[in-house]
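1. Give me coordinates for this.
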Amino acid sequence: MPLLRDEDLSAAFDHAASTYDLLVGAHPGYHSQLRRSARRLGVRSLPHGGRLLDLGCGTGASTAALLAAGAHGCGITAVDASAGMLARAASKRWPAHVSFVHAAADRLDQAGAGGPFDAVFAAYLFRNVTDTDGALAAVLAAMAPGGRIAVHEYTLSGRAVHRAAWTAVCRGVVMPLGRMTGDAALYAHLWRSVVGFDTAPRFADRMRRAGFLDVRTLPLAGWQGGITHTFVARAPRREERAA
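-> Below you'll find the predicted structure:
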């Protein structure tokens, strides 16, 4: 079965929105690892009144992680391409400085969510877009000079043991739960999208080719070690763009 793409993937997320929080809540370390990546973005040091983009916010877990990490003095624009997931997120209680926008990663301007953003948090996003390089370019274009980005993503280390661990978790837990909720295609996609995506070193190189600077790959703990990573980087400053 091929990967789900674009409208088909958005529709699958729409259908899964009502049970998504229950499934990720059963995922050991899901929320704590999101919070760790959000802290690595350094949101506490963002300027008061600055702008923060939460790209691929889903049902709001990444938005909550940003708030837990200290993103209280800046406006948070949370964006997702799935209307169902976004509606689920927006139905929760949020501070007044959090807003939700229905948009794809490469169509932020058209949806009224254009930059410049002082920081970007993107969780579980880039392996799900058809044009990863195009999405990275669009995100970079929406960032303020010198702005920071943290990408939290399933990116295997390249070692066979981590690929085997991911496959075991998906086939033993994730995919059976997906069949129970009627979302078998989505959770089969989850497994395939990770094994077919960049390894962590390749994704870091992809970010560098897109124009991000000071790219670093940071590991996560627990069973996700070697499976999920945080990538932190920054946009070029004005003088670096002119060089």
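2. can we go C-alpha only for contacts and neighbour counts from here?
-> Fine.
3. same for the helix or strand hosting V120, what does it pack against?
-> Assigning secondary structure by DSSP states H and E places V120 in strand 117-123. Counting contacts by 3 or more Cα pairs under 8 Å, 6 or more residues apart in numbering; DSSP states H and E, strand 117-123 packs against strand 51-55, strand 143-154.
4. how long is stretch 32-49 end to end?
-> Taking Cα to Cα, to the nearest Å as the measure, stretch 32-49 stretches 26 Å from start to finish.
5. ok, back up a step: save the helices and strands packed on strand 117-123 as JSON lines, and put in distance to V101 and mean neighbour count too.
-> Conversion of the helices and strands packed on strand 117-123 to JSON lines gives the following (distance: least, Cα to Cα, whole Å; neighbours: other Cα atoms under 10 Å):
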{"stretch": "strand 51-55", "distance to V101": "10", "mean neighbour count": "25"}
{"stretch": "strand 143-154", "distance to V101": "17", "mean neighbour count": "23"}
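6. Any chance of JSON lines for the ones you listed, columns distance to T19?
-> As requested, the helices and strands packed on strand 117-123 are exported to JSON lines (distance: least, Cα to Cα, whole Å):
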{"stretch": "strand 51-55", "distance to T19": "21"}
{"stretch": "strand 143-154", "distance to T19": "21"}
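7. Alongside the first, I'd like the structure of this one:
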Amino acid sequence: MMAFEFPGQYYEVIRGTLRDVHAETAYLADWLAKSGKATGGRVLDLGCGTGTTLRALAARGHGGVGVDASAAFIAWATEAGGDGLEYVRADLADLDVAEFATEEPFDLVVCLFATLNMVPPEALVPLLRQVRGRLAPGGHLVLDAAHLLGFVDTYQPSMIAHHQRDGVLLTRMVHTSVNGHTACWRNEETILARDPDGAVSMHENGFDQWVLTAPQIRGALAAAGFRVVAEHGGFRDAPPPPFGKGPLVQVAALDG
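-> Predicted coordinates for the structure are as follows:
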């Protein structure tokens, strides 16, 4: 499917209205500090989109590499710049970290905004094993995946959503279909964009997501040589909700 090949400035609007970049950045910077890198750390962002997270961390003195399958998003992120940042276009299911321009290890690896759900289940452990080989001793891996109840609670076959920021108005018309045999959710959407100058454009986007459960992610981490060191109910130092709903952020370190 064609996926996320619409202009990067529109993704910035969508992400900005759905996520709290300041809370996320503070949380990630805290884990960098726990890795001994209050500044000068190196970050690998898997599914970096338009580089929002990396630019925010660069403002705090950290560098790193962003990986995303979208040529449009990688081009936008590269143009946006940021000290010590570089971007690689690659599908996470086929990622080969040996092709990176540097072999320097990373102090923090992140996979946010349900990007992990876009990795086919059979590719998940191989991806995590590659990450393990590039994580510095004392470093951390932060995963922000969408889990089963999140999918079930929010499921709608059709949905219209509006996003507005910096004079841009976006309307997303989304159709979702579910394959119960593969636990795959296919999302097809049409995006109508009105720019500040009144120009209107239309874009198509589609992507697949696989349903994950927290035990599945823990199992994949263990199989790849990680151990879970923390689980939080979002980007704050608070435990996950006891009833199993709501956000779940998992933090892992090298096992042994």
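8. picking that back up, what residues in the second structure pair up with the very next helix or strand once past the strand holding V120 of the first structure?
-> Sequence-wise, the next helix or strand downstream of strand 117-123 of the first structure (DSSP H and E) is helix 132-141. Using TM-score structural alignment, helix 132-141 of the first structure corresponds to residues 124-133 of the second structure.
9. Next, the mean deviation of that stretch compared to the first structure.
-> Once the two structures are superposed, the average separation between stretch 124-133 of the second structure and the matching residues of the first structure is 1.1 Å (mean Cα distance after the TM-score superposition for the first structure).
10. quick one: that stretch to chain centroid distance?
-> How far stretch 124-133 of the second structure lies from its chain's middle: 16 Å, per Cα atoms, centre = their mean, to the nearest Å.
11. One more: stretch 201-219 of the second structure?
-> Its chain's C-alpha centre and that of stretch 201-219 of the second structure lie 10 Å apart, by Cα atoms, centre = their mean.
12. Could you tell me the end-to-end distance of it?
-> With Cα to Cα as the measure, the ends of stretch 201-219 of the second structure fall 44 Å from one another.
13. can you name the residues of the second structure that the strand holding V120 of the first structure overlays?
-> The aligned range for strand 117-123 of the first structure in the second structure is 106-112, by TM-score structural alignment.
14. what's in contact with that stretch?
-> By Cα atoms under 8 Å, 6 or more residues apart in numbering, the list of residues contacting stretch 106-112 of the second structure from outside reads 31-32, 35, 37, 41-48, 64, 131, 134-145.
15. And the top helix by length along the first structure, what's buried?
-> The longest helix of the first structure (DSSP state H) is helix 6-25. Of the residues in helix 6-25 of the first structure, those buried by neighbour count under the rule 16 or more other Cα atoms under 10 Å are L9, S10, A11, A12, F13, D14, H15, A16, A17, Y20, D21.
16. between the helices and strands packed on strand 117-123 of the first structure, which gets nearest to G112 of the first structure?
-> G112 of the first structure lies closest to strand 51-55 among those, at 12.4 Å (Cα to Cα).
17. and the residue nearest the centre of the first structure, how far is that from P176 of the first structure?
-> In the first structure, the residue lying closest to the centroid (Cα atoms, centre = their mean) is A123, at 1.6 Å. To P176 of the first structure, A123 of the first structure is 23 Å away according to Cα to Cα.
18. what does T59 of the first structure give?
-> The gap separating T59 of the first structure from P176 of the first structure is 21 Å, by Cα to Cα.
19. Please apply the same query to I76 of the first structure.
-> Distance, I76 of the first structure to P176 of the first structure, by Cα to Cα: 35 Å.
20. These two: which is more packed in?
-> Neighbours per residue, other Cα atoms under 10 Å: of I76 of the first structure and P176, the larger number sits with I76, 26 against 16.
21. What residues does the counterpart of that one in the second structure make contact with?
-> When the two structures are superposed using TM-score structural alignment, I76 of the first structure falls opposite G64 in the second structure. Applying Cα under 8 Å, 6+ apart, we find G64 of the second structure in contact with G41, R42, V43, L44, D45, L54, G84, L85, E86, F106.
22. Can I get those in TSV including distance to L248 of the second structure?
-> Putting these into TSV (distance: Cα to Cα, whole Å) gives the following:
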residue	distance to L248 of the second structure
G41	24
R42	24
V43	21
L44	20
D45	18
L54	21
G84	30
L85	28
E86	28
F106	23
